[in-house]
Structures are given as C-alpha cells and as structure tokens.
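A.B. asks: please work out how this folds:
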Amino acid sequence: MKNEALISARKAKGLTQEQLAELLNCKKSSVSNWENGYSTPKLADAFRVAEILEQDVNHLFLVNKVQDSQTKASSA
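C.D. replies: Modelled structure (predicted):
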C-alpha cells in the first residue's frame, strides 16, 4: 500500500525523491521503497524524514501501517 502521507508531505515541501534522499544521505531507491510501501525506514531515519518534512512521524509512517493492518484483518 502506497504511503500517500509521505508522498504528499514530500511534494508539499517541493522535494523530489532524489533531493530527499540527498538530505537523508541515503539512496533514492530507499525513499521510493518507503513511498511505495515496500519497506519502512529505520527509526532514526523516520524521525529525520519527519523533521525535514515538518510532519509528525506517526502521521508519516504509523498511520499508514495501522490502516494497512486493519484492511488485512477485515478481509480475513
């Protein structure tokens, strides 16, 4: 499930995936994987993303995971 909160927050700051990756000192593919829901950042990176994007870390990463798990549970 795509992380729409992360995508929206990054775009609102006017950053590309590559620019965000540079600020985080990581690969663009990492940012892409986070946005596409293939992986999540390490805790320290998650807080740094939230700081850069001026968003709550829970809003960017936790809310998406909770919604995803609830969707899976209701379809079981």
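A.B. asks: alpha carbons only for contacts and neighbour counts from here, please
C.D. replies: OK.
A.B. asks: what's the distance between the most centrally placed residue in the chain and residue 14?
C.D. replies: Nearest to the geometric centre of the chain sits residue 6, at 4.2 Å (CA atoms, centre = their mean). Using CA to CA, to the nearest Å, residue 6 is found at 12 Å from residue 14.
A.B. asks: following up with a second sequence; could you model it the same way so I can compare the two?
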Amino acid sequence: MKNNRLIKARIKKGFTQEELAGMLGYTKAAVSNWENGVSVPRMKDAFALSKILEKDVAYLFYNQKEQDSHTKTKIAQ
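C.D. replies: Next up is the predicted model:
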C-alpha cells in the first residue's frame, strides 16, 4: 500500500526522493520503495525521516485501516 503521507510530507518540504535519500545515506530507490509500500526504513531512519519532514513517526508510518483490521481480527478470535 502506497505511503501517501510520506510522499506528501516529502513534497511539502520540497525534497526530491534523491535529496531525501542523500540526507539519510540511502539510494533514491530505497525512498521510492518506502513510498510505494515495498519496504519500510529501519527504526532509527524512520525517526530521522520524521525529524527531517517535521512529522510524527506514527503519522508517517502508522496505517489506521490496517490497525483497525488487525484489532478486530484479534477480538473476534
């Protein structure tokens, strides 16, 4: 699932994927993978991203729909 919050936050700050990747020591492909939901950054890098983009790490990487789905499944069991 695409991480639209991460994409919007990056664009709002005026960074390209390549610029953001460079700040964190990653490749543009890694940032693209995070934005496209292929992978997620390591915890320390997620916090670095949240600082750079001035957004809470939970806002950037927490998906309410998935959490609700997981919680409802657990309760039903």
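A.B. asks: got a TM-score for the two of them?
C.D. replies: Here the superposed chains carry a TM-score of 0.84, computed using TM-score structural alignment, normalised by the length of the first structure; 71 aligned residues with a CA RMSD of 1.8 Å.
A.B. asks: what is the neighbour count of the closest residue to the residue nearest to the centre of the first structure other than its chain neighbours?
C.D. replies: Excluding the flanking residues, the one nearest residue 6 of the first structure by CA to CA, 6 or more residues apart in numbering is residue 60, at 5.3 Å. Residues lying near residue 60 of the first structure (other CA atoms under 10 Å) number 23.
A.B. asks: and the aligned partner of residue 60 of the first structure in the second structure, what element?
C.D. replies: With TM-score structural alignment as the criterion, residue 60 of the first structure lines up with residue 60 in the second structure. Assigned by DSSP states H and E, residue 60 of the second structure belongs to helix 57-61.
A.B. asks: for that helix, which positions count as buried?
C.D. replies: Under the neighbour-count criterion of 16 or more other CA atoms under 10 Å, helix 57-61 of the second structure has 57, 60, 61 buried.
A.B. asks: check how far it sits from its aligned residues in the first structure, on average.
C.D. replies: Superposing on the first structure and averaging over aligned pairs (mean CA distance after the TM-score superposition for the first structure), helix 57-61 of the second structure comes out at 0.3 Å.
A.B. asks: so after that helix, what's the next helix or strand?
C.D. replies: Helix 57-61 of the second structure is succeeded, C-terminally, by helix 64-76 (DSSP H and E).
A.B. asks: got the buried residues for that next one?
C.D. replies: For helix 64-76 of the second structure, it's none, nothing buried (16+ other CA under 10 Å).
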